[in-house]
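Q: below: sequence and its predicted model.
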Amino acid sequence: MNQKFKTVESSKVELSELMLPSHSNFSGKIHGGFILSLLDQIAFACASKHSATYCVTASVDTVDFLSPIEIGELVTMKASINYVGRTSMVVGIRVEAEHIQTGVVKHCNSSYFTMVAKDDQGKSVRVPGLILETEKELKRFFNSVKRNSLRKEREAYSNQLEYSVNELIHELEGHNVKIDL
């Protein structure tokens, strides 16, 4: 049986990996898809650690690539549970790259993955609540609530939009598009 509440600290996960030439794209920087794969792995580990069960990725709310990662840098990902719902968890992940020779560390990426806990039959299961012990944890939880609310507002807004073709064409004036209907 899952605990009723767990601390943020109890499910934190950190992963470090040296960036190799095989991880690079055609411009010699580390491929974003490779970083996304690592992000998904650490989100799974963090969520599974919190829920004590198998978890799946439900959505990726934000992946902001802030700075390119170079071959030979040591990438460290730090994941923590920022929010829990009934069966879902938001895992916040910070990605830093360290130039090994100079020791200079740069913030390269911030991401938010929504993970859902599953049982052996693939049904969603209840997750432990979250014990917030610091102001930073409280702010992260609140920010997750706000992001969730804004996402729901965007979805509701998009679902009620109904444009005629003439309105769409008018709305797209000034954009870098050629309409050839």
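A: In hand now; what should we look at? Model, not experiment: these values are computed from the prediction.

Q: from here on, just use CA atoms for contacts and neighbour counts.
A: Noted.

Q: return the set of buried residues in stretch 106-126.
A: Buried positions in stretch 106-126, judged by neighbour count with 16 or more other C-alpha atoms under 10 Å: 106-118, 124-126.

Q: what of stretch 138-151?
A: Buried residues in stretch 138-151 (16+ other C-alpha under 10 Å): 140-141, 144-145.

Q: repeat for stretch 95-106
A: Judged by neighbour count (16+ other C-alpha under 10 Å), stretch 95-106 contains these buried residues: 95-99, 106.

Q: longest single strand anywhere in the chain?
A: Looking across the chain with DSSP state E, the single longest strand is strand 105-118.

Q: report all helices and strands that whichever helix or strand comes after that strand contacts.
A: The element immediately downstream of strand 105-118 (helix or strand, assigned by DSSP states H and E) is strand 129-131. In this structure, strand 129-131 makes packing contacts with strand 5-7, strand 74-84, judged by 3 or more C-alpha pairs under 8 Å, 6 or more residues apart in numbering; DSSP states H and E.

Q: any idea how far strand 129-131 is from the chain center?
A: Mean-position distance between strand 129-131 and its chain equals 19 Å (C-alpha atoms, centre = their mean, to the nearest Å).

Q: OK, contacts around Ala47?
A: By C-alpha atoms under 8 Å, 6 or more residues apart in numbering, the contact list for Ala47 reads 11, 55, 81, 89, 91, 115, 117.

Q: can you pick the most crowded of those?
A: Per-residue neighbour counts (other C-alpha atoms under 10 Å) across those peak at Met89, which has 32 neighbours.

Q: check it against this one:
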Amino acid sequence: MKRYKHNSESHVTFSELMLPSHSNFGGKIHGGYILNLMDQIAFACASKHSGHYCVTASIGSVDFLNPIEIGELVTMKASINYVGRSSMVVGIRVDSENIQTGEVKHCNSSFFTMVAKSKDGSVSKDVPGLIMKTNTDVRRFLESTIRNEQRKSYHTTFDKETFDHAKHLDKLDGQNVEIQL
């Protein structure tokens, strides 16, 4: 019998104070450090939902909306937005808070596709289905399916074996490029 879980059963939230050791040369928190934390919370959320070891299969776009300053408290929230047979899409939101003023900034959001694996990592494992209780649950699930379809379409359109640049020259009009084929 297939098991189902609501995404609230897998929610993960954590906060961390940003230290000078996390900063880049510009004095802001290094984006790579934030991505590392996002990967960790995606793993925790997916593992909690699936009950298995999970690996990162892909990361959706990550737009750094606001810089994170040294001394701010970063809070990440992760939840399961979509499940397939062995894959899950984990939605992650990153906020930072100036703990002196209380100002909270949305810094970025992203979607990590995680795959449940056996302990040795050799076999994909089935994951529980998703119980959707709210309009938001359904919207997030459908948005994930649309992103997946768009990704597949992109890979089909720009397949390296069949790609013909002449079919796409109109997309290059007005771009800062010169074609010398």
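A: Done, it's in. Not measured: the values here are computed from a predicted model.

Q: what inclination does the longest strand of the first structure have with respect to strand 74-84?
A: Angle between the axes of strand 105-118 of the first structure and strand 74-84 is 40 degrees (criterion: axes from the mean of the first three to the mean of the last three C-alpha atoms, to 10 degrees).

Q: other SSEs contacting strand 105-118 of the first structure?
A: helix 32-51, strand 54-65, strand 88-98.

Q: give me the contact list for stretch 99-112 of the first structure.
A: By C-alpha under 8 Å, 6+ apart, stretch 99-112 of the first structure touches 39, 60-69, 72-74, 90-98.

Q: find the centremost residue of the second structure, please.
A: Centroid-nearest residue in the second structure: Phe111, 2.2 Å away (criterion: C-alpha atoms, centre = their mean).

Q: map that residue across to the first structure for me.
A: Structural correspondence for Phe111 of the second structure with respect to the first structure (TM-score structural alignment): Tyr112.

Q: show me the contacts for His6 of the second structure.
A: So His6 of the second structure contacts 130-133 (C-alpha under 8 Å, 6+ apart).

Q: now, of those, which are buried?
A: Using 16+ other C-alpha under 10 Å as the burial test, the contacts of His6 of the second structure include 130, 132 as buried.

Q: can you show me which of the contacts of His6 of the second structure carry over to the first structure?
A: Mapping the contacts of His6 of the second structure onto the first structure (both residues aligned by TM-score structural alignment, their matches' C-alpha atoms under 8 Å) leaves 130-133 still in contact.

Q: what is the nearest of these to Lys152 of the second structure?
A: Each of these was scored against Lys152 of the second structure by C-alpha to C-alpha, and Leu130 proved nearest at 22.7 Å.

Q: just checking, that closest one touches Val83?
A: Yes. Under the criterion of C-alpha atoms under 8 Å, Leu130 of the second structure makes contact with Val83 at 6.5 Å.

Q: which bit of the first structure covers the longest helix along the second structure?
A: Assignment by DSSP state H gives helix 135-157 as the longest helix of the second structure. Aligned by TM-score structural alignment, helix 135-157 of the second structure falls on residues 135-157 of the first structure.

Q: contacts for that stretch next, please.
A: So stretch 135-157 of the first structure is contacted by 8, 82-83, 90, 132 (C-alpha under 8 Å, 6+ apart).

Q: how far apart are it and its match in the second structure?
A: Overlaying the second structure shows stretch 135-157 of the first structure at a mean distance of 0.9 Å from the equivalent residues (mean C-alpha distance after the TM-score superposition for the first structure).

Q: centre of the chain to that stretch, how far?
A: 13 Å.

Q: what of stretch 31-50 of the second structure?
A: 9 Å.

Q: in that stretch, what counts as buried?
A: By neighbour count on 16+ other C-alpha under 10 Å, the buried set for stretch 31-50 of the second structure is 31, 34, 37-39, 41-50.

Q: mean shift of it relative to the first structure?
A: Averaged out, stretch 31-50 of the second structure is 0.2 Å away (mean C-alpha distance after the TM-score superposition for the first structure).

Q: picking up where we left off before, just curious, which of the buried residues of stretch 138-151 of the first structure is nearest to Gln3 of the first structure?
A: Nearest to Gln3 of the first structure among these, with distances taken as C-alpha to C-alpha, is Phe141, at 19.3 Å.
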